[in-house]
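**Student:** Starting from these lines, generate the structure:
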Amino acid sequence: MDERDTKVIAFCGKGGAGKTSVCALVVKYLMEKQKKILAIDADPAAGLSWALGVNPAKTLDDLRQTLSESISNKKVQSNDELFALAHYELLSSLIENRGFDFLSVGRPEAEGCFCSINAFLRHCISTLVAHYDYVCIDGEAGLEQVNRRVLEKVTHLVIVSDTSKRSIAIAHNLIALAKQRTQTMHCGVIINKWGDSNCELKELPVLGLLPVSQTIAQFDAAGKSLIEISDDDAFYAKLKEVMKNFV
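**Tutor:** Purely as a prediction, here's the structure:
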């Protein structure tokens, strides 16, 4: 695979704000642009796999355990052997779907120190993502778990918030933390489920306001992939407009 100028987009925010749905529909939008896409589910809740209609058999947590056992049992004798094993297992964990590839991080680490293995895995993943145009990561509430367990370099941070005071406060905190970490990352907030709210958005770098979507609720209830949502759907059309100006 050839190397590309990869844009890594992490989606974070309070649980229930809609970040997984937004992430899945951004994958759909990038598919329409015929870009090479890697979607990474970095939330232990594993909602992105459902939203994209994929069923991963192996996760990065499985790979982490395999590497740990191989080191403990001395099945690998050098860093070169470890890298070869990690690369093989990483590719075997990758799901090649129509229009995008998919990788699941899995559960949080079990007891024990995985710091060196996490660092090694981040190196392997960074080598892999260099061959994609876009990487979309459905993260946990904050960016630090993404940086620790998946990738250190994120080029774009999208914080998805609803209109509740708690969600807006979390968005403010995440923006402040992101600015402390780096000045080069593009950061923005999407306000989801806007409706007729009059919540205070001062000083937030708001990318756009998304309406309440009954379609997403119906798809979620039926267990249908959001990739199947109509291109004419009002929510999806608004999200495309927002992302077109951001990435």
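**Student:** alpha carbons only for contacts and neighbour counts from here, please
**Tutor:** Noted.
**Student:** Tell me the secondary structure of residue 142, please.
**Tutor:** coil (DSSP: H, G, I helix; E, B strand; the rest coil).
**Student:** That one contacts residue 19, doesn't it?
**Tutor:** No - the pair residue 142 / residue 19 is not scored as a contact, 11.6 Å apart, by Cα atoms under 8 Å.
**Student:** Show me which of these two is the more surrounded one.
**Tutor:** Using other Cα atoms under 10 Å as the criterion, residue 142 and residue 19 rank with residue 19 on top: 28 against 21.
**Student:** tell me the contacts of residue 227?
**Tutor:** 24-25, 28, 51-53 (Cα atoms under 8 Å, 6 or more residues apart in numbering).
**Student:** Please apply the same query to residue 156.
**Tutor:** 7-10, 185-187, 247.
**Student:** How many neighbouring residues does residue 237 have?
**Tutor:** 14.
**Student:** Can you tell me the centre-most residue of the chain?
**Tutor:** Per Cα atoms, centre = their mean, the C-alpha nearest to the average position across the chain is that of residue 137, at 1.3 Å.
**Student:** By neighbours, which of the contacts of residue 156 wins?
**Tutor:** Among the contacts of residue 156, the one with the most neighbours (other Cα under 10 Å) is residue 10, at 27 neighbours.
**Student:** The closest residue to residue 223 other than its chain neighbours and residue 190, how far apart?
**Tutor:** Closest residue in space to residue 223, ignoring its immediate chain neighbours: residue 50 at 7.1 Å, by Cα to Cα, 6 or more residues apart in numbering. Computed as Cα to Cα, to the nearest Å, the residue 50 to residue 190 distance reads 22 Å.
**Student:** Alongside the first, I'd like the structure of this one:
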Amino acid sequence: MKDGVVQQGMTKQMFMEIKLAEAVVEGEGFDLVAMGRPEGPGCYCAANTLLTMYLGKLIDNYPFVVMDNEAGMEHISRLTTNNVNLLLVVSDASIRGIETAGRINSLVDALKIAAEKRFLIINQAREGITDSLQKAITKHGLNLAGIIPKDDLLYDFDMAGKPTVTLPGDNPALSAAFTIFDEIIKANE
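**Tutor:** Down below sits the predicted model:
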């Protein structure tokens, strides 16, 4: 399987299943599949196709699967997944961010992606949300699940390359995130 060449006597499907298994990094309490770099400038086409084909195989092995996509709508428009129980759109506390979240919501509708529940999470908010931000949320028909406050320690961890799962348990951003996730999970049981 050197250099992505399928060995003699092995089907492409077997090759891809082995490669996918190799891509899963097992962690403490969770596993991670990280996509590699693009094939060409900005192109994730083949990687997305393979991810779509083999995601079902991974889903069967886990009670929860979280897909963390890069900012933007490309992953949704490429139909990397078309059937989700819970779609969380994370935005910063800006009108532009909320408008993008609204476009994502509209794109999910237009592409007929089966998203049973959809929620908006506002990240890095200075002081809650302003009236203008609330109006934008309402205008776009978004369901606000909660707000994660701006946090200097979280920023420091990010700049130092430290995993956020190692933040102190009383960290305000971490506490807010866990509260949001607990409420969403409880509401969907």
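**Student:** Please tabulate the contacts of residue 227 of the first structure in a markdown table, including the columns distance to residue 224 of the first structure, neighbour count and secondary structure.
**Tutor:** Formatted as a markdown table, these follow (distance: Cα to Cα, whole Å; neighbours: other Cα atoms under 10 Å; DSSP: H, G, I helix; E, B strand; the rest coil):
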| residue | distance to residue 224 of the first structure | neighbour count | secondary structure |
| --- | --- | --- | --- |
| 24 | 12 | 24 | helix |
| 25 | 13 | 23 | helix |
| 28 | 14 | 23 | helix |
| 51 | 7 | 23 | helix |
| 52 | 8 | 24 | helix |
| 53 | 7 | 17 | coil |
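**Student:** does residue 64 of the second structure sit in a helix, a strand or a coil?
**Tutor:** Residue 64 of the second structure - assigned by three-state DSSP - is coil.
**Student:** For residue 102 of the first structure, the count of nearby residues, please.
**Tutor:** Neighbours of residue 102 of the first structure (other Cα under 10 Å): 22.
**Student:** Cross-check the contact I'm expecting between it and residue 91.
**Tutor:** No - contact between residue 102 of the first structure and residue 91 fails when scored by Cα under 8 Å: they sit 10.5 Å apart.
**Student:** re earlier: number of residues surrounding the residue nearest to residue 223 of the first structure?
**Tutor:** For residue 50 of the first structure, the number of neighbouring residues by other Cα under 10 Å comes to 17.
**Student:** Give me the secondary structure label for it.
**Tutor:** What three-state DSSP gives for residue 50 of the first structure is helix.
**Student:** you'd agree it is up against residue 219?
**Tutor:** No - with contact defined as Cα under 8 Å, residue 50 of the first structure does not reach residue 219; the gap is 10.5 Å.
**Student:** Now the common contact residues for those two.
**Tutor:** Residues touching both residue 50 of the first structure and residue 219 (Cα under 8 Å, 6+ apart): residue 225.
**Student:** quick one: buried residues of the top helix by length along the first structure?
**Tutor:** The longest helix of the first structure (DSSP state H) is helix 165-181. Residues of helix 165-181 of the first structure classed as buried: 167-168, 170-172, 174-175, 178 (neighbour count, 16 or more other Cα atoms under 10 Å).
**Student:** same thing with stretch 172-189 of the second structure?
**Tutor:** Applying 16+ other Cα under 10 Å to stretch 172-189 of the second structure flags 172-174, 176-177, 179-180, 184 as buried.
**Student:** same check, this time on stretch 151-166 of the second structure
**Tutor:** 151, 154.
**Student:** against the first structure, where does that stretch fall?
**Tutor:** Aligned using TM-score structural alignment, stretch 151-166 of the second structure spans residues 213-228 in the first structure.
**Student:** That stretch: end-to-end distance?
**Tutor:** Start-to-end, stretch 213-228 of the first structure (Cα to Cα) is 15 Å.
**Student:** quick one: the helices in the first structure?
**Tutor:** For the first structure, the helices defined by DSSP H cover 19-32, 47-52, 60-72, 79-93, 115-129, 144-149, 165-181, 214-222, 234-244.
**Student:** Make a markdown table out of those and add distance to residue 157 of the first structure.
**Tutor:** Below are these laid out as a markdown table (distance: least, Cα to Cα, whole Å):
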| stretch | distance to residue 157 of the first structure |
| --- | --- |
| helix 19-32 | 11 |
| helix 47-52 | 17 |
| helix 60-72 | 22 |
| helix 79-93 | 25 |
| helix 115-129 | 17 |
| helix 144-149 | 11 |
| helix 165-181 | 8 |
| helix 214-222 | 23 |
| helix 234-244 | 12 |
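**Student:** Can you tell me which of these is nearest to residue 159 of the first structure?
**Tutor:** Evaluated over the helices of the first structure, closeness to residue 159 of the first structure peaks at helix 165-181, with 6.4 Å, by Cα to Cα.
**Student:** hang on, the earlier thing: show me the one of the helices of the first structure that comes nearest residue 108 of the first structure.
**Tutor:** That would be, of the helices of the first structure and by Cα to Cα, helix 60-72, which comes in at 7.4 Å.
**Student:** can you list the residues that contact the closest one?
**Tutor:** So helix 60-72 of the first structure is in contact with 76-77, 82, 85-86, 89-90, 93, 103-109, 114, 117-118, 121, going by Cα under 8 Å, 6+ apart.
**Student:** from the residues you listed, which would you call buried?
**Tutor:** 76, 82, 85-86, 89-90, 93, 103-106, 114, 117-118, 121.
**Student:** Give me the neighbour count for residue 41 of the second structure.
**Tutor:** 7.
**Student:** That one and residue 19 of the second structure, how far apart?
**Tutor:** For residue 41 of the second structure, the distance to residue 19 of the second structure - Cα to Cα - is 23 Å.
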